[in-house]
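>>> generate a structure from the sequence data that follows.
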Amino acid sequence: MILVPSDVVRPRRVDEHFAAEAAAARQAGWVVALVDHDALAGGGGGDADAAVARVPAGDGAVYRGWMLGAGQYAAMAGALARRGVTLRTGPAQYRRAHELPGWCAELAGWTPDTAWTDGAERAGFDRARAELGGGPAVLRDWTKSMKHYWDEAVYIPELDDAAAAWRVASRLRELRGDEFTGGFVLRRFEEFTGAEVRTWWVAGECRLVGAHPDTPGEPPPDDLDLAGIAPVIAGLKLPFVTVDLARRADGAWRVIEVGDGQVSDRPVSIAAEVFVGAL
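Have a look, this model is predicted:
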């Protein structure tokens, strides 16, 4: 079974963003069921049972929808379990893929040096800053950056400049608002060339390689070699993830992000039928 968000205005229809995937899934023989994302993500913790009220009793399921916080996903999983439906990706697995501390340490050597905090306090931020050492860095929280605010909320030219670094952190915290997740993440700045590549992994095996959704017209280069990183991703033991990679200026491929595949966007350059087939 595949679970997709319902349209906000026409709740018996699939959200237009996921309509092509839902149609391809039906054609491939999947059961397609609707989930009310607003009920899941609403204030006061949402209403997970109401959100999955249209999901038929069944067995295994994969979610393909808008991003959910780890707590919201766990609530959905619990509500589905009460209907006899088990998500292929359990709540703990979702959190590991969705939040950077769940995967970053295991990718040491493949991803920029990283330090993070638990919470948004200045003392923790300064400890993480000292751990990473001097030089330039980029900032985000456990789940997301504010890349469209690069100069004011992402890029830190010099970590040893404590006051300037904290201004960037404070701005990130302000912009993320109630969606700020976990704590600050500081990553060593590395110079990259070309567009990012999004790879899709099912049960530790790369099933699809494509453009990143931000640059759908820039396909992966022919010389992308995943042989080295493949056993590392398999070692995460996660059922369905995306891994975004970029080529560093010295030619090395680096992991920029790992994400849960259920809430990772599909670039328009990958047909829905191809995507569902890979999944």
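>>> going forward, measure contacts between C-alpha atoms and count neighbours the same way
Will do.
>>> what residues sit buried inside the top helix by length along the chain?
The longest helix of the chain (DSSP state H) is helix 162-176. Neighbour-count burial for helix 162-176 flags 165, 166, 168, 169, 170, 171, 172, 173, 176 (criterion: 16 or more other C-alpha atoms under 10 Å).
>>> reformat the residues you listed as TSV; add distance to residue 50.
As requested, the buried residues of helix 162-176 are exported to TSV (distance: C-alpha to C-alpha, whole Å):
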residue	distance to residue 50
165	43
166	42
168	40
169	37
170	37
171	36
172	33
173	32
176	27
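>>> in the stretch 101-250 of the chain, which spans are strands?
Using DSSP state E, counting those that start in this stretch, the strands of the stretch 101-250 of the chain run over 114-116, 137-141, 155-156, 184-188, 192-202, 205-211, 240-248.
>>> how long is stretch 225-236 end to end?
Stretch 225-236 stretches 19 Å from its first residue to its last (C-alpha to C-alpha, to the nearest Å).
>>> compare with the first, here's sequence two:
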Amino acid sequence: MLDSDRYAVFADALRRRGVRLRTTAAQFKQAHELPGWYAALAALTPTSVWTVGTGRGEFEMARARLGVGPAVLRDYSKSMKHYWDEAAFIADLADAGRAWQVASRFVELREDALAGGFVLRRFEPFIGAEVRTWWIDGVCRLIGPHPDTPDQKPVDMPDLTGLAPLVAMLGLPFVTVDLAIRSDGVWRVIELGDAQVSDRPATTTPEALITALCTNAP
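The predicted model follows:
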């Protein structure tokens, strides 16, 4: 997965050769990193705070801003959800020692791939598998399973009425938005990402994805 800095270098190299990317480096960064899109979708996604860098002082300030209770840790572009108990889930932000232990393990696992700084997100209980939606110029073109659960097709389709105008307002050419149902039945945004680096579920062929993106507009 290309990070924002490498994408900017890539875009500049192509520009010097007379090629202009459909998604600019600034647009890629906005979609790829949570601080770029969070404000626009704040009402529809778990409350989040973040740091610049991975120093403990900034982490403690972010922890204090979010308050007490459970939280999920990630960086600007990625979590370590497959290491849930040791590097993602913080059972109670009031436990400073345990919270920093999780953060330290996260840094260790992410190594040089760590993007930006820590992001602490208020934990919300979700039920069922995530859904991945694909958007071109603010219009949703495809709704399907998330790549982590390719065999679990959504039974209930998300209501995009409130989400669609917010995605359109971002003015981003090609993005994905992952959603899940909270335990109270409300659809919530898990994250937005630049679709150029978003994986497709194995149960969707490349041909099917391309056809849907090119022709299907709800």
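>>> report the mean deviation for the longest helix of the first structure after fitting onto the second structure.
Following the fit onto the second structure, the mean deviation recorded for helix 162-176 of the first structure is 0.6 Å by mean C-alpha distance after the TM-score superposition for the first structure.
>>> show me what contacts the aligned partner of residue 62 of the second structure in the first structure?
Using TM-score structural alignment, the equivalent of residue 62 of the second structure in the first structure is residue 128. Residue 128 of the first structure sits next to 115, 116, 117, 186 when contact means C-alpha atoms under 8 Å, 6 or more residues apart in numbering.
>>> got a list of what the residue nearest the centre of the second structure touches?
The centroid of the second structure falls nearest to residue 191 when counting by C-alpha atoms, centre = their mean (3.1 Å). Applying C-alpha under 8 Å, 6+ apart to residue 191 of the second structure gives the contacts 34, 45, 177, 178, 179.
>>> the first structure: which residue goes with that one?
Per TM-score structural alignment, residue 191 of the second structure is aligned with residue 257.
>>> with residue 168 of the second structure instead?
In the first structure, residue 168 of the second structure lines up with residue 234, judged by TM-score structural alignment.
>>> and the helices in the second structure, which stretches?
With DSSP H as the criterion, the second structure has helices at 4-15, 25-32, 34-41, 56-66, 84-87, 96-110, 163-170, 206-215.
>>> can you tell me which of these is nearest to residue 127 of the second structure?
helix 84-87 (16.5 Å; C-alpha to C-alpha).
>>> where in the first structure does that closest one fall?
Going by TM-score structural alignment: helix 84-87 of the second structure matches residues 150-153.
>>> winner for burial among the helices of the second structure?
helix 25-32 (a mean of 22; mean count of other C-alpha atoms under 10 Å).
>>> for it, packing partners?
Packing partners of helix 25-32 of the second structure (3 or more C-alpha pairs under 8 Å, 6 or more residues apart in numbering; DSSP states H and E): helix 4-15, helix 34-41, strand 187-194.
>>> read off where it ends up in the first structure.
So helix 25-32 of the second structure sits over residues 91-98 in the first structure, by TM-score structural alignment.
>>> next one: stretch 117-127 of the second structure
Under the criterion TM-score structural alignment, stretch 117-127 of the second structure matches residues 183-193.
>>> identify each buried residue in that stretch, please.
183, 184, 185, 186, 187, 188, 189, 192.
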